[in-house]
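Q: take this sequence and fold it.
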Amino acid sequence: MDIDYNLYAQKLTQYLSEIGLDSTLAKYINLIVLAIGCFIAVYILDWIIWKILRLFSAWFAKRSKTTFDDILIKNRVPRKLAHILPILIFIGLLPYIFIDFPWLETQASKGGQIVFVVLILLIVRATFHTLRDYFKTLPRFQDKPIDSYTQVMMIFVWLVGLMLVFAIITGSSVWKFMTGLGAASAIIILIFKDTILGFVASIQVSINDIVRIGDWITFENYGADGDVIEINLATVRVQNFDLTYTTIPTYALISDSFKNWRGMQESDGRRIKRSIYIQMDSVRFLTENEVNRLMNIALIKDYLVTRKTKIDQHNADNDVDKSLLINGRNLTNLGIFRKYIEAYLKQHPPVNKDMMLMSRQLQPTTQGIPLEIYCFSKDKRWENYEYIMANIFDHLIAAIPTFNLRLFELPNHHSFETQEDLNNSIPLKPSN
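A: The predicted structure follows:
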């Protein structure tokens, strides 16, 4: 037997009309009572469904070995799922609530459908956030731009939701909306230019493995020098070493030049490449007595003995006149100092001996002869690297006078002091 629910929906209206109430007022009172009653019933149903889902979720989470369900609960996915059935029931009851007001029933139905679409969008967004947070807990995905993928997917989801809402409001088809969207594509591209550029850039960054989360990058145009902590659709967030944050547009990673230190971090050492400048007028040939004195330096003793023997033999075989040092073959203080640097680096424990190691002379400049030290430290951590490099150059700078060489330094007031000035600057002892 079919039940006519319309009769039950109009029972109150008929009763109020029978007792002498105006028919229009009776319809409004009936509308309000039905709306309140349905709302209370739907709210109670929503609460019951939520309690059931919460108990089930807690029971399942305790027995599950994965953290996915915990993250699902954290993002309130079960709570949003609990709203689906009550909203559908409420939308189904709207024709009976507004039985005497067809126009209002149409508008309320559209509003209910829009709310349902928004709810679905929120559920999808919460699900994507759950997937994002879960993938970030997996070691193989921790350096991937998961945020970018999530945002790209949500753009498509929101676009579909926008088209559905438009179709509901206007009563037209989705295809008609897409046709109008194509006509306005130029305006849309202009408005969402950064988003589109970021979308393309994030795909290229991921596919070409240009930057990962955790990479140390230096981006001079944006003043960034630190670790990448977040990559999303529009921006890349960098925590600098001074603990400040720099935000870089994602598309700048493919349009501008920057330095990624990942190669260094994955290698066996960090490069030390620094020069000390030697005054050119301090470079000279060494006498035999000076060579013999330098043989007391343990690191280059064997080298000097072997080298001096070969040079003396060559000069003797060619009957070289050694009354002038320039004749024949000779040792220079700068050449011996270079060999000392290499010997010192080869025995220095923090220096990686399996990588490039050398001391070379660069093109002379107005500041003297650059003597470049090129090697790699085993320890790549910044503070330790700086300490190792400073330790090496402390020693070399202190060793330079031993080889009768001088460092270049711009003149200062000490450069023009005479011995008399120095003596006068020493305070005299007070007389008794």
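
Q: from now on I want contacts and neighbour counts done on CA atoms only, so please keep to that.
A: Will do.

Q: which residues touch residue 328?
A: 315, 320-322 (C-alpha atoms under 8 Å, 6 or more residues apart in numbering).

Q: okay, and which of those residues map to strands?
A: When DSSP state E is applied, the contacts of residue 328 are split such that none fall in strands.

Q: wait, doesn't residue 129 sit right on residue 151?
A: No - assessed by C-alpha atoms under 8 Å, residue 129 is found out of contact with residue 151, at 9.6 Å.

Q: neighbour-wise, which of the two wins?
A: A direct count of neighbours by other C-alpha atoms under 10 Å for residue 129 and residue 151 places residue 129 higher, at 21 against 18.

Q: ChimeraX command for the buried members of the contacts of residue 328?
A: Buried subset of the contacts of residue 328, written as a ChimeraX selection, criterion 16 or more other C-alpha atoms under 10 Å:
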select :315
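
Q: with distance to residue 83 added, can I get the contacts of residue 328 in a markdown table?
A: Listed next are the contacts of residue 328 as a markdown table, based on distance: C-alpha to C-alpha, whole Å:
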| residue | distance to residue 83 |
| --- | --- |
| 315 | 100 |
| 320 | 103 |
| 321 | 105 |
| 322 | 102 |
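
Q: quick one more, to check against the first:
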Amino acid sequence: MPSFSALNPPWASEPWMQTGLALLVLVASACLANWVAKRIVLKGVLRLLGRTPFEAEARHVGAIVARLSNILPIVIVQAGIAAVPGLSPELVSLAHSLCAVIIILALARAVTATLTLGNELYQRRPDAGNRPIKGYVQVANLLVYAAAAILVLAALMNQSPLLLLSGLGAMAAVLMLVFKDTILSLVASVQIGSNDMVRVGDWIEMPKLDANGDVIDIALHTVKVQNFDKTITTIPTYRLITESFRNWRGMSESGGRRIMRAMMIDQNSIGFLDDENLAKLGRFGVLRDYLRERQEQVCQWNEAHARDEILDARRLTNLGTFRAYVLGYLQSRPDIADDKTLLVRQLAPGEHGLPLEIYAFATTTVWARYENIQADIFDHLLAIMPEFGLRIFQRPAGSDFAFLAGEAGARHKSLRSSLHVPSAEPMIHV
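A: Got it, this is the predicted structure:
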């Protein structure tokens, strides 16, 4: 590059005037290059992108071009600073180093912006939720900035980057301690992605961290869960590997949600059915075939095995008939899946009664509809249970004790009346 002293006018004979004029020309050249890059090149690129199908990506591409355009004036300053007269070699060397640092940082920012653009383009794919790459992009950004930091130190120290890299071996233990969470999160992200453990949109449940909702973001260090009360729980990524959690994706993909709830039957209400009760229960359409078949089986068995009509004979019970009714009722409902497990079973009896459990699957996974189906089923069963002579077991309430106290008082009064016991009269002392 020609010396700036050749451009000096005759009146600029002083050395400091030559240096100032040269610096002024250098800064003006850098500003002109910056203006051309920002006002002409950048606007032209954005205008071209606006006419293409990639208009949505124009913002990211503009950020990349803007960061790259910052390099042009710095390159001009770095190339022309040596031609400025009157500057010491140390100052020129410092200016070269600073320009190199700015160029390295601008390139690093442009690369990270490119990676971000690539991640956004990937997220538009239909299968992006199954295999998110946001964690890998963040790792790549960390590596880019780590490489930029090494190059910046090398530029400031006027040393080879390989020399700095050779000294990192002695700092491996310190780096492992500093980047422990990052390393754990990276390993966890790889395992989560390869094993397809969590996807964006999955409903997960992690009681230890008060997380119960939909996954809205999977990053390198954290997984964000939006709970059903609209709060956000942030889970460290490695916790999904080191601790257990429940993913409801299988339920959502199956198209049905399980109903598993028991009714506590008062065991004192369980008994045999007589002919009158059988005729009464035969009015239910879902029980007609069951009662006919069971009565035929019972009669055949009694004729072949029963030696005593009362003690040895088999008879139908109200609980067994009620189980058959519940099963037939569930099979007749269109909102109960007929291609999945359907059970009406007894659990072990205890101090709170005999549990009669319903195990079925609703034909929907929508929470509100599922709860409505479940409530409708048990509303009906609890209301029709007295038709079978059965009662629900529950602990006595205050109204029960009041009723018992009233019954006891009435009986006591009736007993006193039958024995002609005079009521107590107040005594009057004169």
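
Q: any idea what the TM-score is?
A: Scored against TM-score structural alignment, normalised by the length of the second structure, the superposed chains reach a TM-score of 0.89; 409 aligned residues with a C-alpha RMSD of 2.3 Å.

Q: of the contacts of residue 328 of the first structure, which is the nearest to residue 292 of the first structure?
A: Nearest to residue 292 of the first structure, judged by C-alpha to C-alpha, of the contacts of residue 328 of the first structure is residue 322 at 16.5 Å.

Q: which residues does the closest one contact?
A: residue 328.

Q: and residue 154 of the second structure, by the same measure?
A: 160-161, 164.

Q: in the stretch 201-350 of the second structure, which spans are strands?
A: 203-206, 211-218, 222-227, 232-236, 246-247, 257-265, 343-346 (DSSP state E, counting those that start in this stretch).

Q: tabulate the ones you listed (a markdown table), appending mean neighbour count and distance to residue 328 of the second structure.
A: Output for the strands of the stretch 201-350 of the second structure, formatted as a markdown table (neighbours: other C-alpha atoms under 10 Å; distance: least, C-alpha to C-alpha, whole Å):
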| stretch | mean neighbour count | distance to residue 328 of the second structure |
| --- | --- | --- |
| strand 203-206 | 20 | 33 |
| strand 211-218 | 21 | 35 |
| strand 222-227 | 21 | 38 |
| strand 232-236 | 18 | 43 |
| strand 246-247 | 15 | 32 |
| strand 257-265 | 18 | 16 |
| strand 343-346 | 16 | 10 |
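
Q: could I get those strands in JSON lines, plus columns for distance to residue 142 of the second structure?
A: Shown next, in JSON lines, are these (distance: least, C-alpha to C-alpha, whole Å):
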{"stretch": "strand 203-206", "distance to residue 142 of the second structure": "29"}
{"stretch": "strand 211-218", "distance to residue 142 of the second structure": "17"}
{"stretch": "strand 222-227", "distance to residue 142 of the second structure": "16"}
{"stretch": "strand 232-236", "distance to residue 142 of the second structure": "18"}
{"stretch": "strand 246-247", "distance to residue 142 of the second structure": "30"}
{"stretch": "strand 257-265", "distance to residue 142 of the second structure": "43"}
{"stretch": "strand 343-346", "distance to residue 142 of the second structure": "55"}
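
Q: quick one: which of those strands is nearest residue 272 of the second structure?
A: Nearest to residue 272 of the second structure among the strands of the stretch 201-350 of the second structure is strand 257-265; the distance by C-alpha to C-alpha comes to 15.3 Å.
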